[in-house]
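Q: Sharing a model that was predicted from the sequence below.
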Amino acid sequence: MNTIIFRTMAPLIVATMLLFAVYICLRGHNEPGGGFIGGLIAASAIAVLGMANGAQVTRRALRADPLAIAAFGVLMAGFSGVASLFTESPFMTSIWLYLELGETTVPLSTPLVFDLGVFLVVLGTVSAIALGLESRGGAD
C-alpha cells in the first residue's frame, strides 16, 4: 500500500492517532482507558507510518530503538512501585503530589507514572514487532 494518497495522508493520520493515544492514556484512572490501550493506539500509528514510509525511515523517525523505549517503560513502571518504599508504605501504594499552577491544581501520582510506563512498554514492544514485520526480514 504505497499510493500517493496514503503517503500524503499518513502524517495527518499518525498525528491524530498519537494525540488520541495520549488523551486515552492520561484519562485512564478516572474513565476507561489507560496506558495499555493508549500504547496500542500509539503503536498502531507507528505501524501506519511504517506502511507509508517503510520500516527503515520510520525507525530513523523514532530516533530511539523501540525495544529501548519498552525497557525505559519497564523502569518507569517499576520505579512507580518502588517509590512507595521510600515513604515506608507497602509496595505500589499511591503517592500523590498536588502542583499549584496559577488558579489550577494539577494532581500528579505514581499511578500516572505506572500508566506512562505501561504506555511506553506497549508502544515499544508492538512497534518493534510491527516494524520487524514490515521490514520483511531486513530486506527494507
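A: That came through fine.

Q: use CA for all of it now, contacts and neighbours both
A: Will do.

Q: how many other residues sit next to Trp96?
A: The tally of other residues near Trp96 (other Cα atoms under 10 Å) stands at 12.

Q: Skipping adjacent residues, who's closest to it in space?
A: Ser109 (4.4 Å; Cα to Cα, 6 or more residues apart in numbering).

Q: Asn2 now?
A: By the measure of Cα to Cα, 6+ apart, the closest residue to Asn2 outside its immediate chain neighbours is Ala52, 6.1 Å from it.

Q: residues contacting that neighbour?
A: Neighbour list for Ala52: Met1, Asn2, Phe6, Arg7, Ala10 [criterion: Cα atoms under 8 Å, 6 or more residues apart in numbering].

Q: before we move on, back to that, my guess is the residue nearest to Trp96 meets Ile95, correct?
A: Yes - between Ser109 and Ile95 there is a contact at 5.5 Å, judged by Cα atoms under 8 Å.

Q: packing partners for the longest helix seen in the chain?
A: Scanning the chain for the longest helix, with DSSP state H as the assignment, gives helix 110-134. Helix 110-134 sits against helix 4-26, helix 35-53, helix 55-62, helix 66-82, with contacts defined as 3 or more Cα pairs under 8 Å, 6 or more residues apart in numbering; DSSP states H and E.

Q: okay, now the one to match up with it:
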Amino acid sequence: MRLKNVTNDLILKTATTIIVFLILGFSVYLFFAGHNAPGGGFIGGLMTSGAFVLLYIAYGFQTMNRVVKIDFKTFIPIGLTIAVLSGVGSFLYGQPFLSHTDGYFHLPIIGKAHLATAMIFDLGVYFTVIGVTMTIILSIAKDEGEQVENAE
C-alpha cells in the first residue's frame, strides 16, 4: 500500500492568509491610483490574480475549487463589455470614442475624492485581466495535475 505524499504546510497557509489580504489591498490601491499615478486596471488585475494563485498554491486546486465557486472565464466578457460601454458612453455627449471626464466629489467615508470616468474603463480591464490570467494559470495547473495522475 502506497501512501500519498500529504504535507502539513501550516506556515505556508498562515502566511498566505495574511499576505493575500495585503496583496488584495495593494491591488485595490493600484486600481484607484491608475488615473492619476502608475497603476490601473491591468496591474491591479495582475495583483489580484497573483493573490488567487497564491491561495491555489497554499491550499491546493481541489480545496480552492470547493471554496471559491468563481468561473473566471465569465470575467472576460464582463470586463470587455464594461470597457466597450465606457468608450461608447462618450458618444452620448458628442465626444470622441474613449473620451473621459473627471471631477472632485465628496464621498461619505472617504471625504474629498478625485474620480474619473477612465476608472470605468480600468474596471473593465481589471475584470478582463483577472479572467484571462486565472483561466490560463488554472488550465495549465489542471493539465499538469492530470499528467501527474496519469504517470502514477
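A: Done, it's in. Just so it is clear, the model here is predicted, and its values are computed rather than measured.

Q: Which residue of structure 2 is paired with the residue nearest to Asn2 of structure 1 in the alignment?
A: Aligned counterpart of Ala52 of structure 1 in structure 2: Ala58 (TM-score structural alignment).

Q: Its match and Gly45 of structure 2: what is the separation?
A: Applying Cα to Cα, to the nearest Å, one obtains 20 Å for the distance of Ala58 of structure 2 from Gly45 of structure 2.

Q: again, but for Phe91 of structure 2
A: Phe91 of structure 2 sits 27 Å away from Gly45 of structure 2, taking Cα to Cα as the criterion.

Q: same thing with Phe121 of structure 2?
A: Shown here: Phe121 of structure 2 relative to Gly45 of structure 2, a distance of 13 Å by Cα to Cα.

Q: more crowded one of these two?
A: Gly45 (29 against 23).

Q: for whichever residue in structure 1 pairs up with that one, what are its contacts?
A: Structural correspondence for Gly45 of structure 2 with respect to structure 1 (TM-score structural alignment): Gly39. Gly39 of structure 1 makes contact with Ala21, Cys25, Val118, Phe119, Leu120, Val121, Val122, Leu123, according to Cα under 8 Å, 6+ apart.

Q: Of the residues you listed, just say which sits nearest to Phe91 of structure 1.
A: Proximity of the contacts of Gly39 of structure 1 to Phe91 of structure 1 (Cα to Cα) peaks at Val118, which lies at 17.3 Å.

Q: any idea what the closest one aligns with in structure 2?
A: Alignment note: Val118 of structure 1 maps to Val125 in structure 2; criterion TM-score structural alignment.

Q: What about that match, how many residues nearby?
A: The burial count assigned to Val125 of structure 2 is 26, neighbours taken as other Cα under 10 Å.

Q: ok, and the closest non-adjacent residue to it?
A: Gly41 (5.1 Å).

Q: Could you single out the most deeply buried of the helices and strands packed on helix 110-134 of structure 1?
A: Highest mean neighbour count of these: helix 35-53, a mean of 24 (counted as mean count of other Cα atoms under 10 Å).

Q: now that helix and helix 55-62, what's the angle there?
A: Relative orientation of helix 35-53 of structure 1 and helix 55-62, computed by axes from the mean of the first three to the mean of the last three Cα atoms, to 10 degrees: 130 degrees.

Q: And the longest helix of structure 1 against structure 2, how far off on average?
A: After superposition onto structure 2, helix 110-134 of structure 1 lies on average 1.2 Å away from the residues it aligns with, using mean Cα distance after the TM-score superposition for structure 1.

Q: Give the buried residues for that helix.
A: By neighbour count, with 16 or more other Cα atoms under 10 Å as the criterion, the buried positions of helix 110-134 of structure 1 are 110-128, 130-132, 134.

Q: Name the nearest residue to the counterpart of Phe75 of structure 2 in structure 1, sequence neighbours excluded.
A: When the structures are aligned by TM-score structural alignment, the residue of structure 1 matched to Phe75 of structure 2 is Ile69. In this structure, Ile69 of structure 1 finds its nearest non-sequential neighbour in Gly124, 5.1 Å apart by Cα to Cα, 6+ apart.
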